[in-house]
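In: Sequence first, then the predicted structure:
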Amino acid sequence: MNDSGQFYLDIILSASLPVKVVMLILILASVWSWLIIFSKGKVLADARKKAKKFEEHFWSGVDLNKLYQQLNSKKSNGIARIFTAGFSEFQRKKQSGQITVNSVESADRAMRVALGREIEDLESQLPTLATIGSTSPYIGLFGTVIGIMLSFHALSDVTQATIALVAPGISEALIATAMGLFAAIPAVIFYNRYSDKVERIYSQYDAFKDEFSAILHRQIGE
C-alpha cells in the first residue's frame, strides 16, 4: 500500500466510534448498491436480448400454435410470457366457441397483466438504488457533523488550541462525507440508466402486445 492509501487507512482506523459506525454503514450501502448494479445490469441485458430473439422468431412466420406449445412446455418470461398469456386466453375462448371481439379484449387484458408483472420484476431493487443514492450523502454529512463536534469538544480540555488537535477529527469527518458521495453517485447514475432501460423494454413489450392483439383481431375476421 502506498503512503497515500496508508494515510487514509490510518485515519479510518483511528476514527471515533460514531464516525466508524457511519463509515461502516456507507461501506455496506456501497457494496449493496454495486451488487444490485451488476445483477440488474445482467437481468436487463438478458431481457433485451431474449425479446429481440423472440420477436425475430415470431415474425419469421412460425406457426403460432407450435410456438405456444413450445413455450408453454417450459417456464417462460419476458415477452414470451406476454405472448403465452394472450394466446392461452384466446385459445380458451376459442375452444368454448366464443370467438368475438370480447375474446381479443380478454386476451389483451391477460397480456396487460403479464406485462405489468414482467415490468415489476425488472424494476425490482431499483428503489433500493434510489434510496442509497438519496440518503448516503446525508449519512456521510451526519458523520461529518459528529466528527467536527468531537474535534471542537476536545478543545475544551486544553488551554491552548492548535490545529494539530482538531486536524484528525476534521480529517475523519471529511472522509465520511467523501464516502457518502462515493456510495451515492454510482447508485444515482445507474438508477437513472436502468430506469431508462426498463422504460425502453416496456415500450418494446407494449408494442408487441398491440401488434399481437391486431393479429388476433384479424383471425376473428377470417
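Out: That came through fine.
In: from here on, contacts and neighbour counts on C-alpha atoms
Out: OK.
In: tell me what the one helix or strand D10 maps to is packed against?
Out: Taking DSSP states H and E as the criterion, D10 maps to helix 3-13. Secondary-structure packing of helix 3-13 (3 or more Cα pairs under 8 Å, 6 or more residues apart in numbering; DSSP states H and E): helix 163-221.
In: Geometric centre of this structure: which residue is closest?
Out: Nearest residue to the geometric centre of the chain (Cα atoms, centre = their mean): L126, 2.9 Å.
In: Apart from its chain neighbours, what residue comes closest to it?
Out: Y191 (6.2 Å; Cα to Cα, 6 or more residues apart in numbering).
In: Just list the residues touching the residue nearest to the centre of the chain, thanks.
Out: Residues near L126 by Cα atoms under 8 Å, 6 or more residues apart in numbering: Y191, Y194, S195.
In: do you know how far it is from T177?
Out: In this view, L126 and T177 are 24 Å apart by Cα to Cα, to the nearest Å.
In: What of S106?
Out: S106 is 55 Å from T177, by Cα to Cα.
In: Got another one to weigh against that:
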Amino acid sequence: MEMDFSLWALFLRATFTVKIVMILLIVASFWSWSIIVQKLIDLRRARADTDAFEETFWSGEPLDTVYQRIGPEPPEAAARVFAAGMTEWQRSHRRDGGLIAGTQARIERAMNVAIGREADELGRGLSFLATVGSVAPFVGLFGTVWGIKNAFEEIALQQSTNLAVVAPGIAEALLATGLGLLAAIPAVIFYNKLSQETDTLVGNYEGFADEFSMILSRQLDQAGR
C-alpha cells in the first residue's frame, strides 16, 4: 500500500508530543508574521509622519504657533517629542515673563523621556521575534529527537530495519525541524531589519531633539541678556 507523505499526513501520524511541538512552532510562526507586518506598517507610517512634521518645523513658522496647532498630545511621534519640549518651555515661564532656573535641563529631560517612550513603542514585539529566532530551531530539534526515538522504538517492536519501517517515523520527526527553521529564519531576518530601522528612527528623534534644544538655548541666551 502506498504511504501518504503529505505534510498533513505526517502531522497526523506524529506522536502527541511531536504534534504539540509542531503546533507551537506553527503558532509562533503566524504570531511572528503578524508582528512583522504590523511593525513594517508602523515604521513606514512613523517615517512619513516624521518627514511631514520636520517639514512643518523647519518651514519658518513660529514654534508657539506650531505648538498651538498640534496641541500637547499630537498623534505623530516626532511631534510628541517637540510637544514635550514646548510644554516644559511654557511651564518654565514665570508670571513676570522671566524663566525659572534650570529650564534648559528640564526641557532636554522632558524630550528624552518622550524619546524613550517612542523607542519602547517602536520596539514592542521585537523581543518576541528575537526569542522565536533563537529558540524555535531548538524546539524543532527537540521534536525531531523525540520523533526519531519513537521511530527506533517502532523498529525494535517490529524487529525490522526495513526502510519502509524507518522512513515514516524519520520523515515525521524531520518535519518538526523544518517547522522550527520556517519559524526562526524570517524572525531573525526581520528582527535585524526592524531593529536597524527602529534605531535609525530613534536616532532621528534624538537628532531633532538636539537641534530643537539648540534653538531654545539661543532663545534662553537672548532672554538672559
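Out: Cool, got the structure. As the structure is a prediction and not an experimental result, all values here were calculated from the model.
In: Next, the TM-score between them, please.
Out: The pair, once superposed, lands on a TM-score of 0.93 when counted by TM-score structural alignment, normalised by the length of structure 1; 218 aligned residues with a Cα RMSD of 1.7 Å.
In: Contacts for the helix holding D10 of structure 1, please.
Out: K20, P168, S171, E172, I175.
In: now with 7 Å?
Out: For helix 3-13 of structure 1, the external contacting residues (Cα atoms under 7 Å, 6 or more residues apart in numbering) are E172.
In: what do you get for stretch 27-39 of structure 1?
Out: Contacts of stretch 27-39 of structure 1 (Cα under 7 Å, 6+ apart): Q125, L129, I132, A183, A187, F190.
In: Between which two of the residues you listed is the distance greatest?
Out: Q125 and A183 (15.9 Å; Cα to Cα).
In: Give me the more crowded residue out of these two.
Out: A183 (27 against 17; other Cα atoms under 10 Å).
In: any idea which helix or strand carries the residue lying closest to the more buried one once chain neighbours are set aside?
Out: Residue nearest to A183 of structure 1 in three dimensions, not counting chain neighbours: S30, with 4.5 Å by Cα to Cα, 6+ apart. Secondary structure assigned from DSSP H and E places S30 of structure 1 in helix 17-58.
In: what's the mean distance for that helix versus structure 2?
Out: Taken over the aligned residues, the distance from helix 17-58 of structure 1 to structure 2 averages 0.6 Å (mean Cα distance after the TM-score superposition for structure 1).
In: ok now that helix, how far from the chain's centre?
Out: 6 Å (Cα atoms, centre = their mean, to the nearest Å).
In: can you name the residues of structure 2 that that helix overlays?
Out: Under TM-score structural alignment, helix 17-58 of structure 1 corresponds to residues 16-57 of structure 2.
In: What of stretch 149-158 of structure 1?
Out: The aligned range for stretch 149-158 of structure 1 is 149-158, by TM-score structural alignment.
In: re earlier: so how far is F38 of structure 1 from the residue nearest to L126 of structure 1?
Out: From Y191 of structure 1 to F38 of structure 1 the distance is 12 Å (Cα to Cα).
In: and if you look at V198 of structure 1?
Out: 15 Å.
In: Who has more neighbours out of the two?
Out: Shown here are V198 of structure 1 and F38; by other Cα under 10 Å, V198 has more neighbours (18 against 11).
In: re the thing from before, tilt between the helix holding D10 of structure 1 and helix 17-58?
Out: 110 degrees (axes from the mean of the first three to the mean of the last three Cα atoms, to 10 degrees).
In: Just the buried residues of helix 3-13 of structure 1, please?
Out: Neighbour-count burial for helix 3-13 of structure 1 flags I11, I12 (criterion: 16 or more other Cα atoms under 10 Å).
In: how near is L175 of structure 2 to I148 of structure 2?
Out: 11 Å.
In: go on, V132 of structure 2?
Out: V132 of structure 2 is 23 Å from I148 of structure 2, by Cα to Cα.
In: What's the separation between the counterpart of M111 of structure 1 in structure 2 and R117 of structure 2?
Out: With TM-score structural alignment as the criterion, the equivalent of M111 of structure 1 in structure 2 is M111. Separation of M111 of structure 2 from R117 of structure 2 (Cα to Cα): 10 Å.
In: Identify the residues contacting the counterpart of A85 of structure 1 in structure 2.
Out: Applying TM-score structural alignment, one finds that A85 of structure 1 aligns to A84 in structure 2. Going by Cα under 7 Å, 6+ apart, A84 of structure 2 touches A110, M111, A114.
In: Please report how far the residue lying farthest from the centre of structure 2 lies from P168 of structure 2.
Out: No residue in structure 2 sits farther from the centre than Q159, which is 51.5 Å out by Cα atoms, centre = their mean. From Q159 of structure 2 over to P168 of structure 2 the distance is 16 Å, taken as Cα to Cα.
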